[in-house]
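# Mind folding the following:
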Amino acid sequence: MLNKRSTNGVVVQKNISWIALSLLILVSGISAMTNEINVYSHRHYDSDRILFSRFTKETGIKINVIKGSADQLIQRLISEGKNSPADVLLTVDSGRLYRAKEAGILQPVESNILKRNVPEVMRDPEGFWYGMTVRARVIVYSKERVKPAELSTYEDLAKPYWKGRIVARSSSNIYNQSLMASIIAANGSDKALVWAQGVRENMARAPRGSDRDQARAVASGLADVAIMNTYYLGILANSSDVADREVAKKVDVFFPNQNGRGAHINVSGGGITASSKNKNSAIKFLEFLTSEKSQKTFANVNYEYPLKIETNRSKLLNSWGSFKADTMNLSILGTKNLEAVKLFDIAGWE
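Below is the predicted model of the structure:
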């Protein structure tokens, strides 16, 4: 109780401070006491809701989800520091996972199950983050105006042949930054800059919109090819909007660089936060998401490739054909992100 005999407020203030401290300790420990984990997630898909519910049913561990953009969640974790209630960070693109690691908000994890479930190239070499699903960044083309034989590599899109025929989103988008980072790693900075300049010159309009907007532009006849992630085409093909389903029917997928390094891939993934009070449960959660059963759900519900791409059984994904994926360790995309941004700026790719 507060000391009501105090006339100067000192004792009252001291008791209030003790009460506040006690509440902080209580809030920090409540997840552990109630067998819960707090997940900060940039993902917003039906597949995740299905799997989170399944995980709770199978393990008894409740999941509290806090959603936001990747940048918002990373900044929030930085601001909260060691007092953050978060146990897991889920986001998309290894470039963002690299940022989280560099910001010091993730901790390394040793798990034989995660090592078995997640191919080496799709996880941080030091165990700070692990891939969860795979996306391929491909060329989507008009079935009416482009023949597959006309397509070959990402590099080929910079040639004059494609003048006025390409659409792509802004260079501020992490997906394009990671693609550019992969080209820097494969070909060097000088050639990567020439590529970015060539593709920008070949665009039918200034970069804008989402990946789905690029497919819509191709279907409408504004452009002939687009650079985009495969799973967005799956979303269009299964949309409740008839117009979007028509868009999907008018375009098809081409996997570039099949005679070389392979198509550029990236992951959505997660890591255990540095502040986690429920590390064991959080690890169990990541192990569950990377399991074979969960991988099938991601593929069938959200049209993302499983971590072991060759095990894919999704009818839609298989309709696009099998492909050779680039085997570059995805952590490299994070290390070259700043250079990619700089080269895009020099190239005039807005």
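# okay, CA-based contacts and neighbour counts for the rest of this
OK.
# check contacts around M132.
Shown in contact with M132 (Cα atoms under 8 Å, 6 or more residues apart in numbering): V118, V267, S268, G269, G270, L289, T290, P306, L307.
# Pull the contacting residues for I183.
A192.
# Quick check: buried residues in whatever helix or strand it lives in?
Per DSSP states H and E, I183 falls inside helix 174-187. Neighbour-count burial for helix 174-187 flags I174, Y175, N176, Q177, S178, L179, M180, A181, S182, I183, I184, A185 (criterion: 16 or more other Cα atoms under 10 Å).
# Check whether the first one really touches D93, as I assumed.
Yes: using Cα atoms under 8 Å, I174 and D93 qualify as a contacting pair, with a distance of 7.2 Å.
# what's the burial count for the residue lying closest to S239 once chain neighbours are set aside?
Spatial nearest neighbour of S239, excluding adjacent residues (Cα to Cα, 6 or more residues apart in numbering): R245 at 6.0 Å. Per other Cα atoms under 10 Å, the neighbour tally for R245 reads 17.
# this one next, for a side-by-side:
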Amino acid sequence: MTSIRTIALGAVSVLALSAGSALADGEVNIYSYRQPELIKPLTDAFTKETGIKTNVLFLDKGLVERITAEGANSPADVILTVDIARLTEAKEGGVTQPLVDENINSQIPAQYRDPEGNWFGLTTRGRVLYASKDRVSEDAITYEELADPKWKGRICMRDGQHAYNVGLFASMVAHHGAEYTETWLAGLKQNLVKKPDGNDRAQAKAIHAGECDLGLANTYYLGLMKTNEKDPEEKDWAASVKVLFPNAADRGTHVNISGMALTKNAPNKDNAVKLMEFLASDEAQTIYAEQVFEYPVGPNAKVSEMVASFGAIKADPLPLADIAANRKIASELVDKVGLNDGATQ
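Below you'll find the predicted structure:
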């Protein structure tokens, strides 16, 4: 039987992981920002292949703080999380250790790895434009065009300081410099139909309602909406939009990652490395990518039918480490131009 124990937050979880299980043979402890049900197929497959049990602690915030507080006795072996911001937060917070592993490096392109081996990307999500099928005739667009006055009053987006948007803006700084990006952000601001709000799904909802024609969003939300049986109205939102992959004709679309890292004091390091090697494999990436509606980065991993239906993606080859290095500047520019205030008259 495969085994996965999802451990809740709180005092009980501390006892559950620290009362001997962390140091037992044949186990590995995962601290995850990803929902347990999303990674269960992965951990089940890993246990079936290796016999190593997996213990999963899910947190919705405070992962780095949790591991820091636990100190040298932390039971955490592997971190699973999303977005370059959280991966670099873990590295800068001193809770990861470098890993040089040829099995992993051969599977994951250098642009999706920390140069020092502190984190590794497993799947990517594109930061794209949801466009109204009825009101947007264009089938191609660039990020630069979002500042064009022809889109005035037609764009909607979530908070400019959200990690997903800051990542995109940091890529613009990396490509064009801070001065250009400031001007570009000011132009984007003037094209907003309202102040940034909601999440990525809310942008599809707004397009469906006729409030805007374009919305910045991640690709995977389309899969989540199309398969949402609990809230079927989201299927209508998804059906009303098409996906435009910005800069497909030149440098490619900005992507971010779901990734993994080896913790600084991993008590089950050998098993942790085995898990990370498995997660980097084409088999695991195919499973993972299908679960989360993302694009696998492995050379032979397969894209799911749902993700393929979004359209082909040409990813910007800019290293994620370069984007991370420009996040602070990008965030400052968001405030400088008052992006979250919306367009001014």
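# circling back to that earlier point, which position in structure 2 pairs with the residue nearest to S239 of structure 1?
Counting by TM-score structural alignment, R245 of structure 1 corresponds to K235 in structure 2.
# Test my guess that its match contacts N228.
Yes: in this structure K235 of structure 2 lies within contact range of N228 using Cα under 8 Å: 6.8 Å.
# Strands of the stretch 1-150 of structure 2, residue ranges please.
4-7, 27-32, 53-58, 78-82, 120-132 (DSSP state E, counting those that start in this stretch).
# Which part of structure 1 matches whichever helix or strand comes after the last one?
Beyond strand 120-132 of structure 2 on the C-terminal side, the first helix or strand identified by DSSP H and E is strand 155-156. Counterpart in structure 1 of strand 155-156 of structure 2, with TM-score structural alignment as the criterion, is residues 166-167.
# and that stretch, how far from the chain's centre?
23 Å (Cα atoms, centre = their mean, to the nearest Å).
# List the contacts of that stretch.
So stretch 166-167 of structure 1 is contacted by 199, 202-207, 214, 217-218, 223-227 (Cα under 8 Å, 6+ apart).
# which among the residues you listed end up buried?
Buried members of the contacts of stretch 166-167 of structure 1, scored by 16+ other Cα under 10 Å, are 199, 202-205, 207, 214, 217-218, 223-227.
# tell me, which helix in structure 1 spans the most residues?
For structure 1, the helix with the greatest residue count under DSSP state H is helix 10-33.
# which strands and helices sit next to that one?
Taking 3 or more Cα pairs under 8 Å, 6 or more residues apart in numbering; DSSP states H and E as the contact definition, helix 10-33 of structure 1 has no neighbouring helices or strands.
# Strands of the stretch 201-345 of structure 2, start to end?
Counting by DSSP E, counting those that start in this stretch, the strands of the stretch 201-345 of structure 2 are 214-218, 241-244, 255-262, 295-296.
# so how much does the second one differ from structure 1 once superposed?
Mean deviation of strand 241-244 of structure 2 from its aligned counterpart in structure 1 after superposition (mean Cα distance after the TM-score superposition for structure 1): 0.6 Å.
# Which strands or helices does that strand pack on?
Strand 241-244 of structure 2 packs on strand 120-132, helix 200-208, going by 3+ Cα pairs under 8 Å, 6+ apart.
# In structure 1, what stretch matches the longest one?
Here strand 120-132 of structure 2 aligns to structure 1 at residues 130-142, judged by TM-score structural alignment.
# Return the distance of that stretch from the chain's centre.
Worked out by Cα atoms, centre = their mean, stretch 130-142 of structure 1 lies 10 Å from the chain centre.
# Stretch 104-116 of structure 2 now?
Here the centre of stretch 104-116 of structure 2 is set off from its chain's centre by 16 Å, with Cα atoms, centre = their mean.
# got the buried residues for that stretch?
Counting neighbours by 16+ other Cα under 10 Å, stretch 104-116 of structure 2 gives I104, N105, Q107, I108, P109, A110, Q111, Y112, R113, D114 as buried.
# measure the fifth one to K53 of structure 2 for me?
The span separating P109 of structure 2 from K53 of structure 2 equals 29 Å under the rule Cα to Cα, to the nearest Å.
# now the third one
Counting by Cα to Cα, the separation of Q107 of structure 2 from K53 of structure 2 is 24 Å.
# rewinding a little: of the contacts of stretch 166-167 of structure 1, which is the nearest to K14 of structure 1?
Within these, distances to K14 of structure 1 taken as Cα to Cα reach their minimum at P207, with 58.2 Å.
# Test my guess that the closest one contacts S172.
No: look at P207 of structure 1 against S172 with Cα under 8 Å: they stay out of range, at 9.9 Å.
# Could you pull out the residues contacting both of those two?
E350.
# Leaving out the residues flanking it, which one is nearest to the residue nearest the centre of structure 1?
What sits nearest the mean C-alpha location of structure 1, by Cα atoms, centre = their mean, is V92, with 1.2 Å. Closest residue to V92 of structure 1 apart from its sequence neighbours, by Cα to Cα, 6+ apart: S268 at 3.9 Å.
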